[in-house]
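# Curious how this folds, go ahead:
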Amino acid sequence: MKRFSLTALGFAATLSALSACSFGPDGKPPMLPSVPHYGANAQPARTVTAEGVSQSFDAGAKPVPEWWKLYRSEPLNALVDEGLRNSPSLAATDKTLAAAREQLRAQVGSSMLPSVDLGGQADRERAIGVPNLGPPTVLYNLFVGQIRAQYTFDLFGASRLADRALAAQVDSQSWQFDAARRALAANIVTGAIGAASLGAQIDTTERLIVLADEDARETQCRYELGSASRSDALNAQSSAAALAASLPGLRAQWLATRHALAVMLGRTPDQAPPDLDLASLTLPANVPVVVPSELLASRPDIQAADSLLKAAAAQVGVATAQMFPSLTLSASMGQAGFSWPTALSGAGAIWGIGASLSQPLFHGGALLAQKRAAQASYEAAVAQYKLTVLAAFRNVADSLAALEQDNQALNFADTASRTSMSAFTDSAARARLGAIPPSAARASERQYRNARLSAIRYESARLSDTASLFQAMGSPNGGTANVAAAEKTAATAK
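Predicted coordinates for the structure are as follows:
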């Protein structure tokens, strides 16, 4: 007895030592080089002044949670709120996340707690008898009712590691939901800005077409009077027709943008919202630029990649633990008999208790192959994490560069628009006094309208790229309440 006790203690100590060992990587993300700034060139402290506004890049500032409200437009805020509330794509992502959490709870419950089942059976059977020892057939009833319990000891952590892997995957889905939510808000903002810009461009282009048609009619009259050549009349008609040909494509783009915006809001395309007024949008003068080292925690996509990295590390441990023994205990008790009175009496009591120990010996190399596959998947997750971080840095760098160039381009376009407007005002006044012909005034207005067309494009680009930069900065405090809920669920598996 003493010898058996010593053997049992030694076996238990060996199991404890093995279960304490790490069967896989720790899942920590790889160290990446620290960068002083995002782009090839250091971003300036602020942009050039365009339309009276110079945007400041606040280095080290925290991301803004509801950044779209900085545009100070109630109609825009209403669109974003409606989209976050009614978007079918966001609702589908949310329900998929909820399903993943329930699957995690189910797996944790089935792996960490014993299973208890209640069963009942009532049969009437006809069996073939044994020759020369009894009747040729036996006809009998069988009644059984029992409770059965079973529990598999997680000696080497295979179940705990599997739960941890699934918890990390659910955590990744939580971050993906947060990323989808923020991406939807950014898409609604840029879609609304794009529709408003295209609408303004259509209005300006329509006026340019009116001017071109007037020039074409005047040139045709001059040709009929002999003061202009046929070539001049044909060239004027060709220019008017070419300008008119650009309008259908612009309208199609405008309608497609409005239809896409309606779908993001959860509406049908025929219920597309009216265009915003670009002039009603206030450009945010201060834009946060998160320190590169802190971007890893604020970007949901990086956090999602980090969670998948932890899941892949846990899967390596699962594949390793499956190569070690497993111990299962089972017990059952109930009543049985060939009649109801017998089954319900004390004579019908049945019970059983057992234990099974299984050690894999030969599986045709499958277990080793699964471990190598899990290790390769982990290494792929490490590479994917690095790629995600680099892509995030590039996203921020591109957004900073685009916003800086937008301000410079808008500065020149605004200058051209204002100077050409002054020239047009002077020409219109002189034309009314008869000092210059109407065609000269139209040429001056045409120059102004073209300059204004460029200014509209750069103005909307600056508004949209500002939204993209806010989006690129990620979320303050690492995400939304959905992520916190997922982490709480994941803690039950650790």
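
# only C-alpha atoms for contact and neighbour calcs from this point on.
Will do.

# Just confirm Gly354 is within a strand.
Yes. Gly354 forms part of a strand when assessed by DSSP: H, G, I helix; E, B strand; the rest coil.

# Nearest the geometric middle of the chain, what residue?
Ala180 (3.4 Å; CA atoms, centre = their mean).

# Tally up the residues packed near the residue nearest to it when sequence neighbours are not counted, please.
Leaving aside its sequence neighbours, Ala180 sits nearest to Leu90 (CA to CA, 6 or more residues apart in numbering; 7.0 Å). Residues lying near Leu90 (other CA atoms under 10 Å) number 20.

# Name the surrounding residues that touch the helix or strand encompassing Leu90.
In this structure, Leu90 sits in helix 88-112 according to DSSP states H and E. Contact with helix 88-112 is made by 84, 152, 159-160, 163, 166-167, 170, 173-174, 177, 180-181, 264, 266, 486, 489, 492-493, as judged by CA atoms under 8 Å, 6 or more residues apart in numbering.

# Could you also give me the structure for this next sequence, so I can compare it with the first?
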Amino acid sequence: MRPTLNFFLPTLLTVSLALAGCASLAPAHERPVAPVASDWHAPDGAAPGARTAAELGWREFITDARLREVVELALQQNRDLRVALLNVQRAQAQYGVQQADRLPSLSATGGQTAQRTPGSLTGTGQPVISRQYTAGVGISAFELDLFGRVKNLTDAALQQYLATDEGRRSTQISLIAQVASSWLTLAADQERLQLTEQTLKAREDGLRLTQRLQAGGISSTLDLRQAEIAVEQARSDLASLTQLVATDRNALELLVGAPLQAGHWPVAGSAEAATLTAELPAGLPSEVLLQRPDVLQAERSLQAAEAQIGAARAAFFPRISLTASAGTASNALDGLFKAGSGSWSFIPQISLPIFDAGRNRAQLKTAQVDRDIAVAQYEKAIQTAFREVADGLAQRATLGQQAQAQQRLVAQTTDALKLAEARFKAGVDDRLATLDAQRSLYAAQQALVQVQLSQQLNRVTLYKALGGGTLTETQAAAATPRQSGG
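This is a model prediction of the structure:
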């Protein structure tokens, strides 16, 4: 028995593994040509030699300590990111399942068979009870992967796992950008609310002055009504912005996935320098776009589709499977491991497709169409990424000019309001000129906050579009050893 166990199964395993995976019928992977221009068609504006977005970790890009804490909390608590991480773990487990098919499965068995034969069949008139005991190890239906069918299925599962991991990275970068944008939007709306409160106070003071002047016969009823209208408009804006700030807070807490403490909310004047103000270099599309996780995810999905073609092609060829076992058998339990009780079985099986009503051809055609779909999705991912970067660069080129013009407008309308108030107090103009100047200053201040917010959001958008932090995360992942699953 021992020579049988020690020689038969190891020899069979060696031969099986040597024959398995000898060929692959999958097409060779060639990265499709990027269907975009060779440059962004937009001015860069960044200083030469500056660090790229991919090299800049988000903790370096975000300079405000409060915002960094909020992003850290979101990376721990956000449910979408948690689902993305679980999807990676699920894809990794599925890859492990598929990878196991490339190796034989050994199983140990033990059993007893008891049979009673009636006396009418024994010839002696007495019933006979026979027993048989068996024990052994064996391989069940192991496929010799001569044409790479199992190998290609394993490669497809691996690429799907890697694509899912790239999807997790893309979700993480998007989450960081969304949290930063939501936080900055809340800060801007809080500033607009503060401006509205100051404007309402100024208009209420003006209304009280107009009421006194009207009571003294100096101001007209029209001036009084205009002052009342200005106050009500400010009150309406105050109510609207109060509601907007509340919804901004709710949206930010939903992104974070947990209630925020008082120290997490933005304070007045902190949002303008919340992110790195240095311009990020755009670089060449061929270098930047291929670093983005969503583009890498699309390419991994394309490679998985190509591996499925190899598996579909292998279905046209013979499939050989082996079932074998070696062990011991005896009609008595105490004789199970005695000399001379060894047993073995070897059952090779070959299956050759002859007629399947076009099933294999249809499956191959499906795999080829899936590959073509994956190519189109990869190209669309490239085009979408190109547009995001180009739009961000185009906005960056003009937002600075808009901000400077808006700052000059605020300064000019502030002087205009001072002149209007002086002329009103001197009796040169009526109250209407002062109210018009107040409205112009209020609109200019609100517009300046919006332009400054657009500048900040543009920085965040470009950081995300240029693949912010992807190289640093890849380096960190490479430096961290993976834990083996239990």
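
# follow-up on the earlier one: show me what the residue nearest to Ala180 of structure 1 aligns to in structure 2.
Correspondence of Leu90 of structure 1 to structure 2, assessed by TM-score structural alignment: Leu81.

# go on, Asp117 of structure 1?
Using TM-score structural alignment as the criterion, Asp117 of structure 1 maps onto Ser107 of structure 2.

# Would you agree that match is in contact with Ala135?
No. Using CA atoms under 8 Å as the test, Ser107 of structure 2 is too far from Ala135 to be in contact (10.9 Å).

# which of these two has more neighbours?
Set Ser107 of structure 2 next to Ala135 and count neighbours by other CA under 10 Å: Ala135 wins out with 19 against 11.

# so how far is Thr109 of structure 2 from that one?
In this structure, Ala135 of structure 2 and Thr109 of structure 2 are 6 Å apart, going by CA to CA, to the nearest Å.

# try Gly136 of structure 2
Note on Gly136 of structure 2: its distance to Thr109 of structure 2, by CA to CA, is 5 Å.

# now swap in Ser454 of structure 2 and tell me
To Thr109 of structure 2, Ser454 of structure 2 is 70 Å away according to CA to CA.

# Pick out whichever of those two has more residues nearby.
Neighbours were counted for Ser454 of structure 2 and for Thr109 using other CA under 10 Å; Ser454 has more, 21 against 12.

# The more buried one belongs to a helix?
Yes. Per three-state DSSP, Ser454 of structure 2 lies within a helix segment.

# Please enumerate the helices of the stretch 351-494 of structure 1.
With DSSP state H, counting those that start in this stretch as the criterion, the stretch 351-494 of structure 1 has helices at 366-433, 438-472, 481-491.

# Now tabulate those in TSV and tack on distance to Ala59 of structure 1.
Formatted as TSV, these follow (distance: least, CA to CA, whole Å):
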stretch	distance to Ala59 of structure 1
helix 366-433	12
helix 438-472	13
helix 481-491	26
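
# so of the ones you listed, which one's packed in deepest?
Of all those, helix 438-472 carries the top mean neighbour count, a mean of 21, counting by mean count of other CA atoms under 10 Å.

# Please name every helix or strand in contact with that helix.
When contacts are defined as 3 or more CA pairs under 8 Å, 6 or more residues apart in numbering; DSSP states H and E, helix 438-472 of structure 1 packs onto helix 158-225, strand 286-289, helix 366-433.

# mind checking which of those is nearest Pro274 of structure 1?
Taking CA to CA as the criterion, helix 158-225 is the member of those that comes nearest to Pro274 of structure 1, at 8.7 Å.

# Now Ala486 of structure 1. Nearest residue, chain neighbours left out?
Nearest one to Ala486 of structure 1, counting by CA to CA, 6+ apart, is Asp171 at 5.5 Å.

# what about the one you found, how many neighbours?
For Asp171 of structure 1, using other CA under 10 Å, the count is 30.

# corresponding residue for it in structure 2?
With TM-score structural alignment as the matching criterion, the partner of Asp171 of structure 1 in structure 2 is Leu162.

# Quick check, that match in contact with Arg300.
Yes. Between Leu162 of structure 2 and Arg300 a contact is recorded at 6.7 Å, counting by CA under 8 Å.
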